[in-house]
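Colleague: predicted model and sequence below, questions to follow.
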Amino acid sequence: MKHEFVTLNHVQTHLITFGNPFDCDGKDVIVCITGNPGIPDFYIEFAAELHKSTGLPLCVIGHAGHDIVPDEQSNVLKGQEHLFHLEGQIKHKLELINNYVDKQSKLHLIGHSIGCWLILELLRDNENLAMRLKSVNLLFPTLQKMAETRNGKFVNNYLRKFHNVLLFLYLVVSLLPTAIVNFLVGIYLRIFSLPSRYLKYILKFLNPNVGEKILFLAYDEMDTVKSLNVEILNKIKHFTNVIYSSRDNWAPVSYMEDLHQPEIPMREVNIDHAFVLKSSERVAEMVTQFINTKL
């Protein structure tokens, strides 16, 4: 596993790679696009299991601005909003695939949550990308009517209205002594039975520069993700796999009906939307099974 920093669409970006997806003699490559928050560290266990079980080189990409990077300008939202909304995130992912992933390689795309919507949008105007596809896995996909979901209503009715308060709380946390923040996060991890290694990942989430971009993207999702991109789904239905959760307040199982086509295998599981916290291996096993049918 490697942690790499590259500049994509003018934003320095933290990538996590297994094998060498950028130079692999044309071997198939897995590209995993995270949900929001787009902090790739949370996907390490999931990616490691996928790499181990498929033997394929792999790259995990989060979202522009959702990580702490050395380049200070890449951490600034004001005046650069166009780099961090959904349209900017599409260009961000497209530059990774077009300019870094081995150009001879076929692709297995994996999206989680809003990462699924980004995959469909990437395929909308990029025929060359569609021609490279071997498989697509849409995990707990937020593809339509996000603002109408239970969590979407919470974002619009509460988080959005108290945005300045949230930013103030981020600032307060950043001013607290490190020992106190670590202690409080440690309590959170114990309450929810999460591994201690998540401490450093959550500290990234609590960074004010990261937090404001997570919220900025979330609001754009509420305003933008409305209609299902049926046209693209029809084009990729023969090599697409979809997983929904019976307890998902971002992508309710009732939304499965909009996607239903005989050619698209869909599975309903009892796993949290944020599967990377506790169910990485289980979901990786399901994704591996599908990828292996397309090799």
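Modeller: Noted; the coordinates are in hand. Residues are numbered from 1 along each chain as shown.

Colleague: CA only for contacts and neighbour counts going forward, please
Modeller: OK.

Colleague: mind listing the helices for this protein?
Modeller: Residue ranges of the helices in the chain, as given by DSSP state H, are 44-54, 86-99, 114-124, 127-131, 150-154, 163-175, 178-191, 198-205, 208-224, 230-236, 256-259, 280-293.

Colleague: please compare the first structure with the one that follows:
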Amino acid sequence: SITMESSMEGCQTQFIYCNGAATEVLKVGAAHHLSGTDVLFLIIPGNPGVVGFYRSFMQTLHGMLGHPVWAVSHAGHCAPPGSMDMVEDKRDAFGLNGQIQHKLIFLQQHVPRGTSLVLVGHSIGCYMILEMMKREPGLKVLKAVMLFPTIERMAQSPQGKLMTPLLCQLRYLAYLPVFLLSLLPHSLAALLIRLLFSILVLFPAAVNSMYLGGQEMRMVLERDDVTIRRNLDRLIFYYGATDHWCPVSYFQDMRRDFPHGDIRLCDRGLRHAFVLDAGREVAQMVAEWIRSSHHHPPPSCFSAGMRPWSSPALWVSPSWFCPSWSNISAPRSRGVPEVWSFTLRQLGQLLRCSPPGNHLPPCRKVDSDGLEMTSDPSQGDGHQLQR
């Protein structure tokens, strides 16, 4: 592996081979000393799975909760250093199934056994998380946050109808230059590749992203209700109100089928690619959601000095989710581009409970009949608004 310290405070970038493919890992906080007793926030990105897009999201999340936050790129969705090839062996790590296996292998090889996980998925990363929890039910997942989840009927969504022909047929045009180069003498082809590499450094990653996108259209069909129901108390879903990849009708179906689930609809106008302009805002929301899940433990928990997750089988010390109220404010901006669009403050405003001294506006929820509900403590949970 190749490790590079970032100029951004507290960030480290590492390039490794995982499941036979070049992989970029971005780490914020405790990069060198993660032990099996720690809580790790692990981000599974959307497509393209470029972890640099999530930097400000990660810095804000770490600044608020004080725990290490890692993001692992999708296999081949990075520009590795010149000393690394994109593929180490011939296994297909770039398809949807390979990407899921890639994440499980990463956990096995790079995360100490026994580490408690808070998984944060974005877009297709949410589908991968559900598959990970299905294939490895023994994973110690405390919570899984699903941001703008594309977990069903992708090809039938408005954006899917537009992109399916492009991803499933026209993507093969990207392989034409590779085929033409294969016809040239090896020395000449190598020279041309070196000349073009500085311009097309991300071309292989773009091809891998298109390849994954084509498989998403074909394979993400029916929602995995069995896995969702089995893990419902550990899942938080956050849908966009203007998301063309997972329209509001998908949110309404989820609320109808899982009335007791934590399923939220954005009221801030955030776009699917939230990391482009709202990474800090979404991170603040996520941090507050995590805190609120520990806010009302039964009396017996206090005597033990513990607070539970929603699942009675999972008990976690309160110090992990809120080491200090003084850490609530997000870190100052250091000019990092936000290349997707998760919204931290948004996630915070959707909370039922807020930290001492912080007033959050009431969050909007929608009941199974389509009526908006507030959870403003001053009005009582379940106060009904007009449609």
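Modeller: Now that the structure is in, tell me what you want to look at. Quantities reported herein were computed from a predicted structural model and do not represent experimental measurements.

Colleague: that older thread, export the helices of structure 1 to TSV and tack on mean neighbour count and distance to L15 of structure 1?
Modeller: Formatted as TSV, these follow (neighbours: other CA atoms under 10 Å; distance: least, CA to CA, whole Å):
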stretch	mean neighbour count	distance to L15 of structure 1
helix 44-54	19	11
helix 86-99	18	10
helix 114-124	23	15
helix 127-131	13	20
helix 150-154	16	28
helix 163-175	14	25
helix 178-191	13	25
helix 198-205	16	14
helix 208-224	20	16
helix 230-236	15	26
helix 256-259	14	31
helix 280-293	17	18
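
Colleague: using CSV, lay out the ones you listed together with distance to M1 of structure 1.
Modeller: Formatted as CSV, those follow (distance: least, CA to CA, whole Å):
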stretch, distance to M1 of structure 1
helix 44-54, 8
helix 86-99, 18
helix 114-124, 22
helix 127-131, 26
helix 150-154, 34
helix 163-175, 30
helix 178-191, 25
helix 198-205, 17
helix 208-224, 24
helix 230-236, 30
helix 256-259, 35
helix 280-293, 17
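
Colleague: right, and those - which one's nearest P37 of structure 1?
Modeller: When those are ranked by proximity to P37 of structure 1, the top entry is helix 208-224, at 5.7 Å, counting by CA to CA.

Colleague: hmm, back to that, closest one to T142 of structure 1 among the helices of structure 1?
Modeller: The nearest among these, by CA to CA, is helix 114-124 at 5.3 Å.

Colleague: could you check the angle helix 208-224 makes with the closest one?
Modeller: 60 degrees (axes from the mean of the first three to the mean of the last three CA atoms, to 10 degrees).

Colleague: and helix 114-124 of structure 1, what does it pack onto?
Modeller: helix 86-99, strand 107-112, helix 127-131, helix 230-236 (3 or more CA pairs under 8 Å, 6 or more residues apart in numbering; DSSP states H and E).

Colleague: that older thread, wait, which of the helices of structure 1 is closest to L143 of structure 1?
Modeller: Using CA to CA, the helices of structure 1 put helix 114-124 closest to L143 of structure 1, at 5.2 Å.

Colleague: aligned to A75 of structure 2, what sits in structure 1?
Modeller: In structure 1, A75 of structure 2 lines up with A64, judged by TM-score structural alignment.
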